[in-house]
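1. Sequence plus predicted model, see below.
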Amino acid sequence: MEGTASARPLSIWVVSDGRAGIENQALGLAEAVQRLTPAEIVVKRIQWRSLFDRLPSSLKTPSMLASTSDAVTAPPPDMWPDLWIATGRATLPLSARIKAWSGGRTFVVQTQDPRWAKPRYDLIVAPAHDGLSGDNVFEITGSPHRITPDRIAEAAPAFADRIAPLPHPRVAVLVGGRSKAFDLTEAHAADLADQIADAVRAAGGSLMLTFSRRTPEAAKAVMTARLSDLPGWIWDGTGDNPLFGFLHFADHILVTEDSANMAAEAASTGKPVHILPMVPLKSGDKFARLHDDLAERGATRPFDGTLESWTYEPLAETERAARAVLEAMGTR
């Protein structure tokens, strides 16, 4: 299908519960498909009524969707999408049935490990560190995302006035937070901030720092206090998110180890990615597999308090997954 002319563009529905970190996985994969073949993307956001949200996926029906959800069922026969790309638990009751509802018209792709009804999806694009296997499973390093060198270059001019004057090396720091596997305590955050400050000062560089929604307020406050005297920009959450600008202008990227998404996204830039340790809460075998993979590719190294530079081939896993989707659609 790639590179061939068709009577009309491929129609793609991107389906999620609307949370940015979830939606961007499906949307990133859809945009990668669109870069390979003409396509029209429609974003669909769904939520279940609170009374039914915790029901098993097998028991949920479209009548249980909240009134705020976008319409995703029962369109006219010729309006079903060619390609359905969905992410997240909320989408599973629909993804598992959409092929039957569309009369086989729609090719169904689910990202992440669905953990339910796996044979019902045409393709599962799963992180390799999850260890999922099956005839319909396509493994990638990390998760699909929207970061590409071209995309961050396009977004960069909006932030150039503030970032371009900053001294090199410019250090982008992406801080996560508490999860099932890791924590970011106030004491640990203070220690990380001191190490980062020492490295930036020693290099005569500048800082570009952004926190995630999971960053504890105490950790955010102590890091902001200890790093605010450095040249740079600590984004406080107001205004447009400068993440793409940070990634474009950075000479180094520091990422906390708790987020597979942030590490894989950073590794798509081709810039040195330094991994910041977190406080472990339980065995991190999955994360260890991911970080081992990224390190073997030459993308990441543990942060050792210095800003050593190195080069590697930028990861293009979302693009590779998009090619697999088109190949599978072409041979179905």
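-> It's in.
2. contacts and neighbour counts: CA atoms only from here.
-> Will do.
3. Tell me how far stretch 248-266 lies from the chain's centre.
-> 11 Å (Cα atoms, centre = their mean, to the nearest Å).
4. end-to-end on that stretch?
-> 10 Å (Cα to Cα, to the nearest Å).
5. any residues touching stretch 14-29, and which ones?
-> When contacts are defined by Cα atoms under 8 Å, 6 or more residues apart in numbering, stretch 14-29 is touched by residues 30, 41-47, 84-88, 90-91, 111, 143-147, 318-319, 321-322.
6. ranges for the strands of the chain?
-> 10-16, 39-45, 83-87, 107-111, 123-127, 137-140, 170-175, 182-183, 206-211, 232-234, 252-256, 273-276, 279-280, 300-302 (DSSP state E).
7. now those as JSON lines including distance to A267?
-> Shown next, in JSON lines, are the strands of the chain (distance: least, Cα to Cα, whole Å):
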{"stretch": "strand 10-16", "distance to A267": "24"}
{"stretch": "strand 39-45", "distance to A267": "26"}
{"stretch": "strand 83-87", "distance to A267": "22"}
{"stretch": "strand 107-111", "distance to A267": "19"}
{"stretch": "strand 123-127", "distance to A267": "15"}
{"stretch": "strand 137-140", "distance to A267": "13"}
{"stretch": "strand 170-175", "distance to A267": "13"}
{"stretch": "strand 182-183", "distance to A267": "21"}
{"stretch": "strand 206-211", "distance to A267": "17"}
{"stretch": "strand 232-234", "distance to A267": "22"}
{"stretch": "strand 252-256", "distance to A267": "9"}
{"stretch": "strand 273-276", "distance to A267": "7"}
{"stretch": "strand 279-280", "distance to A267": "23"}
{"stretch": "strand 300-302", "distance to A267": "7"}
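8. let's bring in a second one:
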Amino acid sequence: MTSVATIGRERLTACHDGRAGNARQSLALAHAVSKQVDECVLQPGLLARMFAPHRWPHPSQPFGRAFEARLAQPPHIAIGCGRQAALATRLLRARGVRVAQILDPRLDPRLWDLLIVPEHDALRGGNVVTLRGSLHPVDDEYLMRALSAFPALALLPEPHSVVLVGGPSRHAAFELPAFVALLKQVAACARAEGGSLSVIASRRTPSAWRQAVYATESDLPGVRWRDTGDGANPYAGLLAYADRLVCTPDSVNMLSEAAATWAPLYLWSPATIVGRPRHFIDTLLACGRARAWDCSPQPFDVQPLRETARIARTVRERLFLQGSAD
């Protein structure tokens, strides 16, 4: 029997397709579960791209040589995220690997040992675990490392307001003038307080919004980051040093990471969000972890929302202690 003492020494493979969101979730959970993490970036062939997570007769190297090596020498545990990884974890499970799959694969949940899905998804079942938001690596250790990695941010005047920028999506139909108005509001607040303002774009941010980020109140101390052309990505440092976080509400991943910090979180125009992310935003507001941005924000007590550690405990309980030989 695998004992509690052996947890963290079993080999664990994190599978993903290289997409940033899938990679971040699978790796964050894997590292929270075990100290022996092996990353496998899948390289799907044509049939895998077409059929995953469904299987087809006699698949040959569906994900390239790196994955074939894992099939030849299976790990003890595998964690996957995304549609391609859902097929990869199915194939590994057929080799005796205990597997957890992140996000709804749209197939019978019994094909995996454990499924991990956001609360706003409808999937439920005996081996289905739900979480608020998404999985990520942000915890106190992450924030402490970021403080050390970005010491220059400590020199910015306080309070330090940080705006995390996503972009328009099918759930959030934002226009550029409204976004510019938000930046001006946060800048005015920072200036009135004698503080600083940092604004950081993301992969989803349109080019016109990036230009607005760069042009925001250039005389106000702080960081304006559009992409790697502006230097190393300061995202982790800004999360750690923020006295206030203001977020566009389009990304559950970004909101989940912001909610895991110790900074008060303010959401820009949360009522405009439609679709499944609406549930997570309503949860953040209802539990008091976030408030709507109102141009004159008042500080409030914060309890970080950190689901990764809770889900990791569940994975250990459900998969490590199922009775495999050590």
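-> Nice, I can see it. Predicted model only: the values in this text are computed from it and were never measured.
9. Now list the buried members of the contacts of stretch 14-29 of structure 1.
-> Of the members of the contacts of stretch 14-29 of structure 1, the ones counted as buried by neighbours, 16 or more other Cα atoms under 10 Å, are 30, 41, 43-47, 84-88, 90-91, 111, 143-147, 318-319, 321-322.
10. Please list all residues in contact with S69 of structure 1.
-> Residues touching S69 of structure 1, when contacts are defined by Cα under 8 Å, 6+ apart, comprise K44, R45, I46, Q47, W48.
11. go again using 7 Å as the cut-off
-> Neighbour list for S69 of structure 1: R45, I46, Q47 [criterion: Cα atoms under 7 Å, 6 or more residues apart in numbering].
12. repeat for E193 of structure 2
-> E193 of structure 2 sits in contact with no residue, where contact means Cα under 7 Å, 6+ apart.
13. give me that answer again for 8 Å
-> When contacts are counted by Cα under 8 Å, 6+ apart, E193 of structure 2 touches P159.
14. so where in structure 1 does the biggest helix by length in structure 2 end up aligned?
-> Of all the segments of type helix in structure 2, defined by DSSP state H, the longest one is helix 176-193. Under TM-score structural alignment, the alignment places helix 176-193 of structure 2 onto residues 186-203 of structure 1.
15. What's the average distance for the matching stretch when superposed on structure 2?
-> Per the superposition on structure 2, stretch 186-203 of structure 1 and its aligned residues are separated by 1.7 Å on average (mean Cα distance after the TM-score superposition for structure 1).
16. For the alignment partner in structure 1 of V99 of structure 2, give me its contacts.
-> Under the alignment (TM-score structural alignment), V99 of structure 2 maps onto V108 of structure 1. Contacts were defined as Cα under 8 Å, 6+ apart; by that measure V108 of structure 1 touches L83, W84, I85, S95, I98, K99, Y121, D122, L123.
17. So V108 of structure 1 versus D53 of structure 1, what's the distance?
-> Computed as Cα to Cα, the V108 of structure 1 to D53 of structure 1 distance reads 22 Å.
18. can you check A218 of structure 1 too?
-> When Cα to Cα is the yardstick, A218 of structure 1 and D53 of structure 1 sit 31 Å from each other.
19. Repeat that for D304 of structure 1.
-> Distance from D304 of structure 1 to D53 of structure 1, counting by Cα to Cα: 44 Å.
20. so which of the contacts of V108 of structure 1 is the most crowded?
-> Neighbours here are counted as other Cα atoms under 10 Å. On that basis the top member of those is I85, with 29 neighbours.
21. unless I'm mixing things up, that residue is touching A30, no?
-> Yes: the criterion here is Cα atoms under 8 Å, and I85 of structure 1 meets it with A30 at 7.1 Å.
22. For the two, list the residues in contact with both.
-> Shared contacts of I85 of structure 1 and A30 (Cα under 8 Å, 6+ apart): I12, V14.
23. Tell me who's in contact with the nearest residue to L294 of structure 1 once chain neighbours are set aside.
-> The shortest distance from L294 of structure 1 to any residue that is not its chain neighbour, by Cα to Cα, 6 or more residues apart in numbering, is 5.8 Å, and that residue is T300. By Cα under 8 Å, 6+ apart, T300 of structure 1 lies in contact with A267, P272, V273, H274, I275, H291, L294.
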